[in-house]
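S.K.: Sharing a model prediction with you, sequence too.
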Amino acid sequence: MQTVEQLEEFMTNPSAALVEDMKKIDGDILILGIAGKMGPTLAKMAKRAAMEAGIEKRIIGAARFSNKELKEELEQAGIETITCDLLDEAQLAQLPNVNNVIFMAGYKFGTVNNEHVTWAMNTYMPGRVADKYKNSNIVVFSSGNIYPFSPVTASNCSEDIVPEPVGEYAMSTLGRERIFTNFSNRFHTKMLMFRLNYANELRYGVLLEIAKSVYNGEPVDVTMGSVNVIWQGDANEYAIRSLLHCESPVKILNVTGPETLSVRWLANQFAKRFNKEAKIVGEEQPTALINTAYQAHKLFGYPRVTLEQMLDLVANWVQADGETINKPTHFQERKGAF
C-alpha cells in the first residue's frame, strides 16, 4: 500500500456483514461532524455498503467544511454535503430530518485556555442536536478518556465501570453523554454511546506516532505504558452497524481492539521492522487509560485488520515516507491537558 487512494480504497471496503446490516437500517443516514479524522472514510464506507446492498439510501454529511476540497471529494463519492455550523441555531434547524444520525462533532485538542469552546461544542451543542433528532436513532461518538485509570495487569474496564474523567476535555465528553442521555430518557430516543479508544490508520494514530519516533531515532516515552488500538476501518464499520443497536435507556459500547498493548513492546516491534534500536525513556506506571471491548466483539466480531497487519502497514508507510496528518493523539497524557 503506497498511496492515499489505495489506503482509502482498503479502509472503506465494507464487509459482507455490514452490507447485510445496511439492508436492515431503515432510512437515510446523517453524519454530523463529517469533516474530522474519521468522518470521510466512515461516510464512504456507508455509501459503498448501500450500493453493494442494492438499496437507495442517502448518506449525508454536515460540517463547517473549512476544507473545500474535502467537500468536493465527498460529493464525488456520492455523499450529500451540507455546510453547517452546528452551534448556529438557524443552520441546525435547516438540517434534514432523518431516521439515523451518527454524531461525530466535538472538540478536544486546543482545550487548554479555550475551555469555554470545548464545553459549548461538547455539551451545549449536543443538547440542541438531541432535541432536533429526538425521533431518530443516534450513535454518539464518545471516548474511553472518561474512564478512570485502570491497573494494567488486571484491567477490566467494561461498560459498567463508573466514569472518573480527568481534565476538562474528558469531563465535557462525559457531559456530552449525560446531555444525550437526558434527552433519551425524556423522549425515549434510541441511542448508543460509542466509547472509542484510539482508532488508527496510516496517516495518524498511536501506532504511527510510535513508529515515526523509532524510525527517526527519537525517544518513546513509556510512562503511559499500555494502550488499546483498533483499525479505523473496523471502528467505522462498528459505528455504522451500531445504528441497529440503539436503545432507550441508552446503550453503552466500548470500542477498541482485543489486546492491551505495551508501548515498550510496540516500540520494539517497530525497531525490528526498521532494523533500528528503540530509544525508551520514562518508566511504566501501573495504571493506564485502557478499556475492555468484548461486548463490541460479541456484536460485530473481532476487527478484520489484525494487530500484526497494522504494524506491518504502518511500518511500510513510514519507510515509504507516506503522507501523514499532523494531529497527534496525545495518548501519553495523564493529566487530561489537551
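M.R.: The structure has been received and is ready for your questions.
S.K.: Please count neighbours and contacts with C-alpha atoms only from this point.
M.R.: Noted.
S.K.: May I ask which helix or strand encompasses Ala62?
M.R.: Using DSSP states H and E, Ala62 falls within strand 59-63.
S.K.: and the next element down the chain from that strand?
M.R.: helix 68-76.
S.K.: tell me the angle the strand holding Ala62 makes with helix 68-76.
M.R.: Counting by axes from the mean of the first three to the mean of the last three CA atoms, to 10 degrees, strand 59-63 lies at 170 degrees to helix 68-76.
S.K.: and here's the other structure:
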Amino acid sequence: MQSKQSGSPGHGSVELLDVARLPARFESVEALEDFLSRPSQALIDDLAQVDGDIMILGVAGKMGPTLARLAKNAAPHKRVIGVARFSDAAVRQRLESWGIETIAADLLDRAAIEALPRVPNIIFAAGHKFGAKDNQALTWAMNTHVPALVADTFRTSRIVGFSTGNIYPLTPVGRQGASESTPPAPLGEYAQSCIGRERMFEYFSSKHGTPGRIFRLNYAIDMRYGVLFDIASKVHRGETVDVTMGHVNVIWQGDANAQVLRSLRHCTTPPTPVNCTGPETISVRWLVREFAARLGVPAQISGQEAATALLSDTTLAGKLFGYPLVPLGAMLDWVADWVKREQPVFNKPTKFEVRDGDF
C-alpha cells in the first residue's frame, strides 16, 4: 500500500514517494510531473521544521514548476509563491492549478523585486546558461546583478541559491570529484558569472547576517532534458557520441529538488556551498552502450576519454540528506523509453561535453 498524506484544501491527498514501487515508465508529461512532485517523508519532516512560507524566484525554468509543486505537496499549509516573467502563460496556469500563487515580475527590474512580498524562505532559481556565449552581458546581469538585488532586498529571509558544479576545475577520473573545499577555477564566462552569484550572496550575508546555502548542482535528470537524455537522443538518431568528456555525475531531478528544499533547514551564515549530484562516477562510453542495447541500435562512439572530467564529491550532501532515492538503473530505463516513444522535450542540451567553459 502506498502512503498518503493530506493535501492542501481543494487539492486532495498527496502520494508520497515510494522507492520500493517505482513506475516502469511514464505514459505522459502529466504522469512524469506527478511523480517528480511526490515528497519523501524526510522532506516533509524537514520543511515542518522550517518556519514560514516559501517563494521561488525563476519558477518558470526547467526545474521550477515541479520544485514549486513538490514544496506545496510536502508543506500544504505553507504558501508557495512562484515568481517569473511567465512568457509562457500555460506554465503559470499549471502552477496555479497545483495551488501555487504566482507573481509575474522581471527580476532585472529593481522595483519589481522590491514590490515582492517578504517571506521567510527564498529559493533563488533564476539564471542564464543556454546561449551564454552569445549574450555575455545578459549572462552576467542574470547571474550576478540579480542575485545582488535579491540578497539585498530579502536580507531578513533564508536564501538558498542555485549554483553549478561548473565553477570547479576538471578533476582526475578515478578519484573523488571536487568537494566544497576545492578552490573554484571557473572556465568561461558562464561559470565565472556563477561565482559572481555566489559572491553576491556571501557579501550581502556578511553585511546583513542573512542565512543561506549555495546549491552547486550538476546534472539533474528529467525525461525531457539532461545528460542521459542528450546521450540517449544521439544514440536513437544513430549519431556518434564523442567520449572525450568521458565521465559524468547525474541525479534525478526530484531528488535534486528535494535537496534544494531541505537545504532551507541547513542554512548557514555566511552561506556555504553544498554539492548536489549522484554518487556514481559514470562512464559516458558505458552509457552509450547501455542506451544502444535498450534502444536496439548500434553504439556509435568516437574519441578517447580524457584523464579529467567535471565531477563533484557529494559526501556533504550524503551527510545532510542521505543518498538520492531514485537509482541510476531506473533513470536509464525511463529515459530510453521516453526517447524511443519520441515524447515531448525541452530542446535545451546540457552541453556536458564542453571542456573549455564555452556554453
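M.R.: Structure's in. What do you need? Computed from a predicted structure; not experimentally measured.
S.K.: average offset between the strand holding Ala62 of the first structure and the second structure?
M.R.: The superposed strand 59-63 of the first structure is, by mean CA distance after the TM-score superposition for the first structure, a mean 0.4 Å from where its aligned residues fall in the second structure.
S.K.: Can you pull out the residues in contact with that strand?
M.R.: 28-35, 43, 46-47, 78-86 (CA atoms under 8 Å, 6 or more residues apart in numbering).
S.K.: what residue of the second structure matches up with Gly225 of the first structure?
M.R.: Applying TM-score structural alignment, one finds that Gly225 of the first structure aligns to Gly246 in the second structure.
S.K.: quick revisit: what span of the second structure lines up against the strand holding Ala62 of the first structure?
M.R.: By TM-score structural alignment, strand 59-63 of the first structure lines up with residues 80-84 in the second structure.
S.K.: Tell me which residues of stretch 8-16 of the first structure come out buried.
M.R.: Of the residues in stretch 8-16 of the first structure, Glu8, Met11, Thr12, Asn13, Pro14 count as buried by neighbour count, 16 or more other CA atoms under 10 Å.
S.K.: where's the residue lying farthest from the centre of the second structure relative to Ala292 of the second structure, distance?
M.R.: Residue farthest from the centre of the second structure, counting by CA atoms, centre = their mean, is Pro298 at 31.5 Å. Per CA to CA, to the nearest Å, Pro298 of the second structure is found 6 Å from Ala292 of the second structure.
S.K.: next one: Leu320 of the second structure
M.R.: Distance from Leu320 of the second structure to Ala292 of the second structure, by CA to CA: 36 Å.
S.K.: These two: who's more crowded?
M.R.: Neighbours were counted for Leu320 of the second structure and for Ala292 using other CA atoms under 10 Å; Ala292 has more, 21 against 15.
S.K.: which one in the first structure is aligned with the more buried one?
M.R.: Checking TM-score structural alignment: Ala292 of the second structure goes with Ala271.
S.K.: ranges for the helices of the stretch 101-250 of the second structure?
M.R.: Along the stretch 101-250 of the second structure, the segments classed as helices by DSSP state H, counting those that start in this stretch run 110-114, 136-140, 146-153, 188-208, 227-237.
S.K.: Let me have these in a markdown table, extended by mean neighbour count.
M.R.: Shown next, in a markdown table, are those (neighbours: other CA atoms under 10 Å):
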| stretch | mean neighbour count |
| --- | --- |
| helix 110-114 | 14 |
| helix 136-140 | 18 |
| helix 146-153 | 22 |
| helix 188-208 | 22 |
| helix 227-237 | 22 |
